[in-house]
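A predicted structure for the sequence below; I have some questions about it.
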Amino acid sequence: MTNNIVNRVLEHLNAMIGNENIVVEKNAVFGFDGTIRLKGIEFLYTSKNIVTNSNFGSVQKELMELQERTEKPILFIVGSIYPTLAKELVENGFYYIDAAGNCDIRAEDVLLYVEGKKNANNGIANNHKMKGRLFQVAGLKIVFELLNNPGLIQQPYREIQQVTGVSLGSINIVMKELENSNFLVSSEKGKLLKNKKQLLDRWAIGYNETLKPKLLKNRMTFKNEEIRREWSQITLPTETHWSGEPGASIKSGYLLPEIFTIYSNRNVGELVKAGFRPKDDGEIFVYQKFWIDISVQKTVPPLLIYADLMGSGISRNIETAQIILENELQHIK
């Protein structure tokens, strides 16, 4: 699929600067898809099918890691990307062009800027979906618990069912898909998760795309500015926890929250008693708690804080997600 995208992008570049000013080579620095010269200026390029808020964090993180390997400019070729996300990539020093011809490439003698073109190939947006059960709702709940508690992989399926609330049939299917996807290995000593960091990133994308949108209950705001300033001192109802920016602030002390994420099994009335009030465009997003354990912790598990930060598509949150990964999720690396 990405080869088709690259070919379409080359057609757009040809129309803009002429074929004689374009040279493409497939042999590239490790991690890149190839090299492209535009008017003699060499770019290393990498390509993706689609970028949305759900996977923007992992895409930007990957680009930043690639940039550390080279001093040459990076051209990001993408089938489809939201304009706001493309703008953020550019602000962070990357050049891009999409399959519709939208681009921002301003390096030395190359000055190309196009916006507002719609992508006619709707198939691009449909092909990035993850297949099978592994990253659908049941699979996402199972993988969440397995990453949260690595020892759970050794337990009988009935134990996993009690923890996840997922049927035995779905657990059996997901386990087979984990093994077929090279995330699970079975031996005489039992089962063991492998490639856990890759599994975490795949899970975070799947969670933000598939499960999280189904969990949104309502939006709220703080009753007054004083409560907002002292948000960390609020006594939350039972089975109610901070995630995202406030969760990261509590865990790392690094982030000053602007958007507030809460997971809760409680009704609006109990949240109102705690210091919130309903508001359609409020800065507090309240999600249904989807895991079973009853915890008195003020925050959700670090795994979920990481996913919420990565799914936000905001650079400062992505940076904080890496701090959470380093400090709170060592068992996954």
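Now that the structure is in, tell me what you want to look at.

hey, let's count contacts and neighbours off CA atoms from now on
Fine.

At which residues are the helices of the protein located?
Counting by DSSP state H, the chain has helices at residues 2-17, 53-67, 83-91, 123-126, 137-148, 157-164, 168-180, 196-206, 212-215, 225-229, 244-252, 268-274, 302-311, 315-328.

Turn those into CSV, including mean neighbour count and distance to residue 236.
Listed next are these as CSV, based on neighbours: other CA atoms under 10 Å; distance: least, CA to CA, whole Å:
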stretch, mean neighbour count, distance to residue 236
helix 2-17, 16, 47
helix 53-67, 19, 28
helix 83-91, 16, 34
helix 123-126, 14, 39
helix 137-148, 20, 23
helix 157-164, 17, 24
helix 168-180, 16, 33
helix 196-206, 20, 26
helix 212-215, 14, 19
helix 225-229, 12, 13
helix 244-252, 23, 13
helix 268-274, 15, 6
helix 302-311, 25, 17
helix 315-328, 18, 22
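
Reformat those helices as a markdown table; add distance to residue 76.
Listed next are those as a markdown table, based on distance: least, CA to CA, whole Å:
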| stretch | distance to residue 76 |
| --- | --- |
| helix 2-17 | 10 |
| helix 53-67 | 8 |
| helix 83-91 | 9 |
| helix 123-126 | 16 |
| helix 137-148 | 29 |
| helix 157-164 | 39 |
| helix 168-180 | 30 |
| helix 196-206 | 19 |
| helix 212-215 | 28 |
| helix 225-229 | 40 |
| helix 244-252 | 28 |
| helix 268-274 | 44 |
| helix 302-311 | 19 |
| helix 315-328 | 17 |
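
Name the nearest residue to residue 171, ignoring sequence neighbours.
In this structure, residue 171 finds its nearest non-sequential neighbour in residue 157, 6.9 Å apart by CA to CA, 6 or more residues apart in numbering.

Isn't that neighbour up against residue 168?
Yes: with contact defined as CA atoms under 8 Å, residue 157 reaches residue 168; the gap is 6.5 Å.

among the helices of the chain, which is nearest residue 262?
Closest approach to residue 262 among these is made by helix 244-252 (8.1 Å; CA to CA).

Check it against this one:
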Amino acid sequence: MAQSTARERQVLDLCLASLHALPDCRPEFIPAPEPEAGGTLEMHGPWGCCRYRVVAVTRMTPQTAELIVHRHRLDPPSIPQMVMTDYVSAGCGETLRQEGIEYIDTAGNAFLRQPGLLVEISGRKKASRTPKAGRGFQPTGLRLIHLLLRKPEALNWTYRRLSNEAGLALGAVGPVLKELQQRGFAQPDDNGRLHLCNRTELFHRWEIGYLERLRPKLLLDICRPAADLALTALPDLIVKQGLQGQLQVGGELGAALVLQGTRPQRATLHIQDDPLALMLRLRLVPDADGNISLLRALDPRLGKDPKNARLTLADPLLLHAETTGGGNHADELAQQIYQRYLARHLSPRSTHRSQDATHESR
């Protein structure tokens, strides 16, 4: 894990105070050695002693809860885990409890279940707000992290090249890189070259930030296909209209094209051009309840090569984020994307030269 932020440390302190308030409960928190975050929690009481690995989540939303559940299913923990977070609403608590995921928040809401220990508290009001997250996990920083996760070697590019390829202001690059080093996500070797560390945790944090903060800012419109047009016919229509180089296909449709043999229910199109013109050419109808989301593409170079004859799919990072928590079918797609494309790429043992994970077909 990476170095704790001030906000994470405050969440941990307030959650520990909530644990101390439980009757006959004596918690003992053992911080992980720097530069790691979280730590180990030992709970002592009349029932005996139990031990947890602490996972800090600074902001719990329904999407975050679904991601935690998905991660729990994908990689079940070998020892009990306790999620410490700012506030668990009734809906989020139900999601976590159904999966058997233990938690406590800064207001004292809790779900603990170990031999001899059973605590369930809900309905307490939200505690005072904790400090704002660092710049690295705000929309601007998330754009840069997306590039670094795709191409870890980019850590050693010039600031100007990073700003051009991530689509952010030149002055924003340095502070984000500095924060990544402070958190333990980027570390120099003996020759001074930076290496991306703790990739899996960085990906999980990026995914939460993307869904909560960045994606809403990228959303241009929501629509549906014309009545006589099936969602699965959209790729052929994109090719017929010569729009291959103008957009990236993501969401369930993009994942289905990568994995093959699955029937998608929703789609995301990442674009840089006028959404209305695109909708007219692809026969898409504006609909707030539609199954196609139009997003401003993260890649600022998209559309600069209109002669590209191949249909481009969103990279696996985006495909996973856009399918996780979307229901059983979508979660299955996300799991397959992770196992096939992300597990090795994010592995700490991965020493191969990273390649841009953008998919192309047709």
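Nice, I can see it. The model shown is predicted, which means the values in this text are computed figures rather than measured ones.

sorry, back to before: give the aligned equivalent of the residue nearest to residue 171 of structure 1 in structure 2.
Matched to structure 2 by TM-score structural alignment, residue 157 of structure 1 sits across from residue 159.

again, but for residue 138 of structure 1
Using TM-score structural alignment, the equivalent of residue 138 of structure 1 in structure 2 is residue 140.

hang on, that match packs against residue 172?
Yes: with contact defined as CA under 8 Å, residue 140 of structure 2 counts as touching residue 172 (7.5 Å).

Straight-line length of stretch 128-137 of structure 2, end to end?
Distance between the two ends of stretch 128-137 of structure 2: 21 Å, counting by CA to CA, to the nearest Å.

ok, now which ones touch residue 196 of structure 2?
Listed by CA atoms under 8 Å, 6 or more residues apart in numbering, the contact set of residue 196 of structure 2 reads 148, 152, 155, 185-187.

Among the residues you listed, which lie within strands?
186-187 (DSSP state E).

And the contacts of residue 196 of structure 2, which is closest to residue 26 of structure 2?
Closest to residue 26 of structure 2, out of all of the contacts of residue 196 of structure 2 and judged by CA to CA, is residue 185, at 33.3 Å.

one step back: ok, now how distant is the match of residue 138 of structure 1 from residue 133 of structure 2?
When residue 140 of structure 2 is compared with residue 133 of structure 2 (using CA to CA), they lie 13 Å apart.

Equivalent analysis for residue 314 of structure 2, please.
Distance of residue 314 of structure 2 to residue 133 of structure 2, given as CA to CA: 27 Å.

who's more crowded, the two?
Neighbour totals were compared for residue 314 of structure 2 and residue 133, and residue 314 leads with 26 against 14 (other CA atoms under 10 Å).

corresponding residue for that one in structure 1?
Aligned counterpart of residue 314 of structure 2 in structure 1: residue 300 (TM-score structural alignment).

Spit out the contact partners of the aligned residue in structure 1 for residue 289 of structure 2.
Matched across to structure 1, residue 289 of structure 2 falls on residue 281, judged by TM-score structural alignment. Residue 281 of structure 1 makes contacts with 219-220, as judged by CA under 8 Å, 6+ apart.

how far away is the match of residue 314 of structure 2 from residue 262 of structure 1?
Distance from residue 300 of structure 1 to residue 262 of structure 1, by CA to CA: 9 Å.

what do these two both touch?
Both residue 300 of structure 1 and residue 262 are contacted by 241-243, under the criterion CA under 8 Å, 6+ apart.

quick one: which of these is nearest residue 213 of structure 1?
Of all those, residue 213 of structure 1 sits closest to residue 243, with 15.1 Å by CA to CA.

That closest one against residue 262, yeah?
Yes: counting by CA under 8 Å, residue 243 of structure 1 does reach residue 262; the two are 5.8 Å apart.

And the two? Which one has more around it.
residue 243 (30 against 22).

Which position in structure 2 pairs with that one?
Residue 243 of structure 1 maps onto residue 250 in structure 2 when the alignment is built from TM-score structural alignment.

for its match, what are its contacts?
Shown in contact with residue 250 of structure 2 (CA under 8 Å, 6+ apart): 267-270, 313-314, 318-319, 322.

next one: residue 174 of structure 2
Residues counted as contacts of residue 174 of structure 2 (CA under 8 Å, 6+ apart) are residue 159.

separation between it and residue 160 of structure 2?
In terms of CA to CA, residue 174 of structure 2 sits 10 Å off from residue 160 of structure 2.

circling back: which of the contacts of residue 196 of structure 2 does structure 1 keep?
Shared with structure 1 under both residues aligned by TM-score structural alignment, their matches' CA atoms under 8 Å, the contacts from the contacts of residue 196 of structure 2 are 152, 155, 186-187.

okay if I get the residues you listed as TSV plus neighbour count and distance to residue 329 of structure 2?
Formatted as TSV, those follow (neighbours: other CA atoms under 10 Å; distance: CA to CA, whole Å):
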residue	neighbour count	distance to residue 329 of structure 2
152	22	31
155	21	36
186	22	35
187	16	38
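
Dump those into TSV; add distance to residue 87 of structure 2 as well.
As requested, these are arranged in TSV below (distance: CA to CA, whole Å):
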residue	distance to residue 87 of structure 2
152	34
155	35
186	30
187	32
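
Could you measure from the nearest residue to the match of residue 138 of structure 1 once chain neighbours are set aside over to residue 138 of structure 2?
Distances taken as CA to CA, 6+ apart place residue 168 nearest to residue 140 of structure 2, at 6.6 Å, with adjacent residues excluded. Distance of residue 168 of structure 2 to residue 138 of structure 2, computed by CA to CA: 12 Å.

what residues are up against the closest residue to residue 288 of structure 2 other than its chain neighbours?
In space, and not counting its chain neighbours, residue 288 of structure 2 is closest to residue 222: 5.6 Å by CA to CA, 6+ apart. By CA under 8 Å, 6+ apart, the contact set of residue 222 of structure 2 is 286-294.
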